[in-house]
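Colleague: Quick one: sequence and predicted model below, then my questions.
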Amino acid sequence: MPKAIGIDLGTTFSCAAYMKGDATVEVVKNHYGNKITPSVVHFGRMFREVGEEAQAKRGSDPQNTVFQIKRFMGRSADDVEIRKRPYPFEILSTRRGDAAIRVTPRVEIGKEAVESKTYCPEQISSYILKYMMVLAIEEIGCDVKDAVITVPANFNNAQRQATKDAGEMAGLNVLRIINEPTAAALAYGYGLNSQKKRVVLVYDLGGGTFDVSIVRCQGLESDVLSTAGVTDLGGEDFDRLLFEYSSAELNERGITILPEEEFGLYKSCEEAKKTLSVSERATIELFKNGKSCACEITRSTFEELCINLFEKTIECVEDAINEARVDKESIDDIVLVGGSSRIPKVQQMVRGFFGHKELKFNIPPDHAVAVGAAILAESLSSNVETERSSIRGAVKLADVLPFSLGTNVSYDTFSVILRRNTQYPTSNMEYYSNGDDDQDEMHFLIIEGESARYSENRILGICKIPVQEKPVGENTVMTTFSVDENGILSVHVKDVDTGEERSAKVQTSRLTDEERLAMVRNARLEEEYEMIQRANYEARTAFGEAVHSVKRTVHKTYSDEKKAELKKLIEREESWIEGKNPSNEDLIARASTIKEKLTQIMKP
């Protein structure tokens, strides 16, 4: 029978696992005997290489060796999170503006040139997933089709959809897209083998992403209370800081680092980082013309270089706690996962934040996410033999939305349809009407964020629907936002009068990690700020409704004189708000004045 597997598709390393017949979880080994495989793809003249073989080509053929592709998923080519890092391979923009990678495999002298090829991030990720699937098939000895794939908790809809697409491109039946810390919490709860409810904080610092989730666990049930994180912070960023430090040190000594020497230095920085987890000092070496040019770094210097990034993770921990509406004392267990959680300063800061509470390392940090995904895969797969599987259908998960979702309404107002930290799968419906006379089409922006003003949030897509030309407020469109079990959003709109329907899925995103963190910290998680935003929304809605009331009245009066007065009132009020930033008090007062003037005009 085919097996179900869990795959942790990581930024720097990937890992796969499956459940054995004795209900234990086994982590798949690659051809080198390692349980984690570099998330690297090399494009050669004849074939592609994945994993260690591809990693080895980063030094000799960097232009055709793609790494950190997870950071490109669901992003545009001009995204600041892509452009702020130097990559040796060529990054292009598709016609839609999405990021793509172009490679031109090298050829030997005298041989026919190979054409350049362009790949989207989903394709390159699918090669990694395919490789992990093949490794699993070789180890298990039977076919593998069903899989659960993990993503960072703060991945948006476009990134989740891109990951699901990559899995399907790899030939996998993607059972579920699950958040990485949720998977780790499931693995931890499964290992406890206890039916007692425990509130667990999962601190997941990997090679390229950071997530923190607060989860209520009870056996095979995991109820996510909140999540926070940064999709562009991890071990690779610490390596980059060490690379910049050592480059500056060597340059001061008159040593120039050539492009072909950069990867060797980068690898030495990665090794130095690992050494500093067990030693107070480490050496970073650059091999030039067969000779070693070295510089030394201390653990304290390394901690100073990275302290801002470390502090960002603690800020996310605070955000998650506030959003979950729990206090530090009510958290039973603090579970550290992800390879970078081994850094002593990280452990010290987390332990200090919780009053020196004991940290849990029950599962190897590099394997925890894949193990949790494998447990869920076993539970979900219809191909698993029922008599063999003791957990078939037993896993119960309730994850939450990382951001609020909604659409735009008049006067720069964000109408929230699904609020942040709503458990999914979920669906919610709202009714909207036309804001202007004689519209033949209504446009619904698909928006993600926390500000009361839609202009301060991020547009994920658009859904358009034709409508009958009617006076303002007389068209009614039912708008439904649905998030499936994978956290992927679909939008459906229906004209109530004509029955016309349209649907849309989010395909692109322009969010950066800093913007995400800013939205979480400065809007949603601070209760005071949330209250301000809600008040702003209510004030703008009051103003908008007052103006729309006047517009509707225009069509109900037969007096030319009154019509003229009403149109002047509309023109004056729309001119007043245009380009301005009125206070809530001014908006409410203005709305009240509009109603009074409307009453006066319409008096017999």
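Modeller: On my side now, so go ahead.
Colleague: use CA for all of it now, contacts and neighbours both
Modeller: Will do.
Colleague: For residue 168, which non-adjacent residue is closest in space?
Modeller: The shortest distance from residue 168 to any non-neighbouring residue, by Cα to Cα, 6 or more residues apart in numbering, is to residue 174 (6.6 Å).
Colleague: gap between residue 470 and residue 440?
Modeller: According to Cα to Cα, to the nearest Å, residue 470 and residue 440 sit 8 Å apart.
Colleague: Kindly report the same for residue 351.
Modeller: The gap separating residue 351 from residue 440 is 60 Å, by Cα to Cα.
Colleague: Nearest spatial neighbour of the residue nearest in space to the middle of the chain, chain-adjacent residues omitted?
Modeller: By Cα atoms, centre = their mean, the chain has its centre lying nearest to residue 155, at 1.2 Å. Nearest residue to residue 155, sequence neighbours excluded (Cα to Cα, 6+ apart): residue 231, at 6.9 Å.
Colleague: give the contact list for that neighbour.
Modeller: 71, 152, 154-155, 208-211, 513 (Cα atoms under 8 Å, 6 or more residues apart in numbering).
Colleague: what's the closest of those residues to residue 19?
Modeller: Among the contacts of residue 231, residue 152 lies closest to residue 19 (Cα to Cα), at 22.7 Å.
Colleague: In contact with the residue nearest to residue 489 when sequence neighbours are not counted, which residues are there?
Modeller: Spatially, and ignoring its direct neighbours in sequence, residue 489 is nearest to residue 483 (4.4 Å; Cα to Cα, 6+ apart). Going by Cα under 8 Å, 6+ apart, residue 483 touches 424-427, 489-490.
Colleague: Comparison target, given below:
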Amino acid sequence: MAKVAINLSTGALQQEEVIVGIDLGTTNSLVAYVHPETKTPTAINDLGRGTIVPSVVHFTQQGETIIGTEAKDYLITDPANTIYSVKRLLGKSYKDLGEHKDYFGYKIIDDNSEGLVKIRVGDKFYSPIDLSAEILKELRARAEHALKTPVNRAVITVPAYFNDSQRQATRDAGKLAGLEVLRIVNEPTAAALAYGIGIDPTEEKTVAVYDLGGGTFDISILSIHQGIFEVLATNGDTYLGGDDLDRAIINHWILDNQLIADTINSDKNLSQELRLKAEEAKKVLSTGEVYDSYINDSIKCHITRHTFESLIRPIVDKTIDSCRMALADAKLTPEQIDTVIMVGGSTRVPLVYTSVSDFFGKPANNSLNPDEVVALGAAIQADILAGNRKDILLLDVTPLTLGIETMGGLMDSIIPRNSKIPTKAGRQYTTSVDGQVNMKISVYQGERDLVRENRKLAEFDLKGIPAMPAGFPKVDVNFILNADGILKVEAIELRSGVRQEVEVKPQYGLTDAQVEQMLMDSITHAREDVSARMVIEARTTAEQMLYQVERFLEKNGEHLTEEEIDLTRSNIQKLRESLTTNDKDTILKAVDVLEEQTSPFAERVMQISIKKAMAGKKIE
């Protein structure tokens, strides 16, 4: 193996190839780099296909994967096998989706747990991390083709409101795509950098970043002081964006053509065709006054800009309300904002631009391409990390990931490597067995997905957890890393207040060579590590399902028929047999079969309990 130098102050591998900036978006994604000679950030346009790569993944019947513009065409012809808006699912469980679960044209699996969502395509199961990785692979391939050089390192942006789970999911997607993710950067920070704000360390500014993308809206108030970006406040809506402007047009056409909404919802092809026509109309009306078209020569798609603006005004007003709340949280007035930056393709809508400018009392800055601005800023951050901008100070960062062991011997990252220090991060966990009163907290350092490949730093027991059913205790595990590199790990059971903590001394006794080797191993074994993680997660899901169903049969078997019990036991046996295959798709398919077969049982038992209660009997 060739020896690779490492910069311990950033934890970054010192290689010659370019570091790219990636905007992994809900609707569209981009990759950018800083030109080594002109020092200009540039969005990559590979083969003249445009800089924008739609965040759409299509799986063909032959098992091939198509990404981007070509995949977008299948939203109409094959919606069940075409995945879009996957960023909305990153780090989310099925329960997190709530009323929005029917928005998606593809099948999202409900495994009746707090686990992360899975998407079923045919007989295969994908996590949002898998699908995001497919988009990142496409961006990486385009960058390598355009730049004629290997691309192994990247800076990836996320919304400022993304929690730790969503940020870690983004890192995992990068790893699966074969990228070393040097830093996760907030999108508003990247946008400000693209406009040159914060590059001069003597500059002090308060900036509002208004970001209206395809599927999400957020407003961030940033304070920039001595090159340090502090997010003072964020507000917004993860289910509001250009898609909602499109939907307003669709609803208008449904009324105009006297279409039945239920018919539209059941006919996925027609609904997607309407969606794409509405998106086209929105773009035309950003510069023109009228849009005219047809679907199948029978559905007239006509709308004027005046009608469009009247339809979307409530949506735009909602974003302005978010701006008002963000300012209140930051304890600022519109007059105290020095610059307003516009991000996201939907900010091209004239009503959006004028509303934002009027609210802040100054013209918003939209001189850069709003689709590209975040990726350009990410490229600038990548250039800084590469050490090409000597005038910018980088804060100290932790060189290796810190995390704890979870079920199946997996490493759950709490503080990712390259995080600025001092820092604090945490996750919430629960018990997996009824009546569990102790929880072992094992702290590890390293980049591999399996803890056995990483270095154990400490271990302690959280004792005295009240005996409750599995899943009821809520245990917060917090990592606090101070400026001296001393790590304090604390675990608190929230219902009882039971607490335990341990302190780990700085540097953890690793030499530069050991850190270098751990990083190299994580890159070399990335794909097999992720595959192993997926199998373990599938096994864990299966074991939890078996536990729940068998306990349900024990307690409520009297309410089921003999045939139902026999079928359930047969599916339980098939699920047990699938565990011996070590194939995640086989295991998850067996989980899905058992879940679909037994899900009506819980509702039936609930109805029986309600009838008993109404009759004055005790509910067991």
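Modeller: Good, I have the coordinates. Just so it is clear, the model here is predicted, and its values are computed rather than measured.
Colleague: that older thread, now the contacts of residue 483 of structure 1: which count as buried?
Modeller: 424-426, 489-490 (16 or more other Cα atoms under 10 Å).
Colleague: now the aligned partner of residue 162 of structure 2 in structure 1, what's its secondary structure?
Modeller: Using TM-score structural alignment as the criterion, the counterpart of residue 162 of structure 2 in structure 1 is residue 155. Here residue 155 of structure 1 is recorded as coil under DSSP: H, G, I helix; E, B strand; the rest coil.
Colleague: if we can go back for a sec, quick check on residue 351 and residue 440 of structure 1: which one has the bigger neighbour count.
Modeller: Taking other Cα atoms under 10 Å, residue 351 of structure 1 and residue 440 do not tie; residue 351 has more neighbours (15 against 12).
Colleague: Which residue, other than its chain neighbours, is closest to the aligned partner of the more buried one in structure 2?
Modeller: Under the alignment (TM-score structural alignment), residue 351 of structure 1 maps onto residue 357 of structure 2. Nearest residue to residue 357 of structure 2, sequence neighbours excluded (Cα to Cα, 6+ apart): residue 363, at 4.9 Å.
Colleague: and if you look at residue 483 of structure 2?
Modeller: residue 422 (4.6 Å).
Colleague: and the gap between the one you found and residue 479 of structure 2?
Modeller: According to Cα to Cα, residue 422 of structure 2 and residue 479 of structure 2 sit 11 Å apart.
Colleague: For the stretch 401-550 of structure 2, which segments are assigned as strands?
Modeller: Assigned by DSSP state E, counting those that start in this stretch, the stretch 401-550 of structure 2 shows strands spanning 402-406, 410-415, 423-429, 439-445, 455-462, 475-481, 487-493, 499-504.
Colleague: Then the stretch 251-400 of structure 1?
Modeller: Along the stretch 251-400 of structure 1, counting by DSSP E, counting those that start in this stretch, strands occupy 281-288, 291-298, 333-337, 359-360, 396-400.
Colleague: and the longest helix for structure 1?
Modeller: Assignment by DSSP state H gives helix 527-554 as the longest helix of structure 1.
Colleague: show me the contacts for residue 594 of structure 2.
Modeller: Residue 594 of structure 2 touches 568, 571-572, 575, counting by Cα under 8 Å, 6+ apart.
Colleague: Name the SS class of the counterpart of residue 49 of structure 1 in structure 2, please.
Modeller: Taking TM-score structural alignment, the alignment pairs residue 49 of structure 1 with residue 66 from structure 2. Under three-state DSSP, residue 66 of structure 2 falls in the strand class.
Colleague: For the stretch 251-400 of structure 2, just list every one of the helices.
Modeller: 261-266, 268-285, 305-330, 350-360, 373-385 (DSSP state H, counting those that start in this stretch).
Colleague: cool, the stretch 1-150 of structure 2 as well?
Modeller: 69-72, 74-77, 94-97, 128-147.
Colleague: could these go into CSV alongside mean neighbour count and distance to residue 428 of structure 2?
Modeller: Output for the helices of the stretch 1-150 of structure 2, formatted as CSV (neighbours: other Cα atoms under 10 Å; distance: least, Cα to Cα, whole Å):
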stretch, mean neighbour count, distance to residue 428 of structure 2
helix 69-72, 19, 37
helix 74-77, 20, 37
helix 94-97, 16, 15
helix 128-147, 22, 20
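Colleague: Quick one, which of these gets closest to residue 31 of structure 2.
Modeller: helix 128-147 (6.1 Å).
Colleague: how much does the closest one stray from structure 1?
Modeller: On superposition with structure 1, the mean distance recorded for helix 128-147 of structure 2 (mean Cα distance after the TM-score superposition for structure 1) is 0.7 Å.
Colleague: roughly how far out does that helix sit from the chain middle?
Modeller: 16 Å (Cα atoms, centre = their mean, to the nearest Å).
Colleague: one step back: JSON lines please, covering the helices of the stretch 1-150 of structure 2 and showing distance to residue 35 of structure 2.
Modeller: Listed next are these as JSON lines, based on distance: least, Cα to Cα, whole Å:
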{"stretch": "helix 69-72", "distance to residue 35 of structure 2": "26"}
{"stretch": "helix 74-77", "distance to residue 35 of structure 2": "35"}
{"stretch": "helix 94-97", "distance to residue 35 of structure 2": "41"}
{"stretch": "helix 128-147", "distance to residue 35 of structure 2": "10"}
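Colleague: Of all those, which one is nearest residue 272 of structure 2?
Modeller: helix 74-77 (5.2 Å).
Colleague: The closest one vs structure 1, average distance?
Modeller: Mean deviation for helix 74-77 of structure 2: 1.6 Å (mean Cα distance after the TM-score superposition for structure 1).
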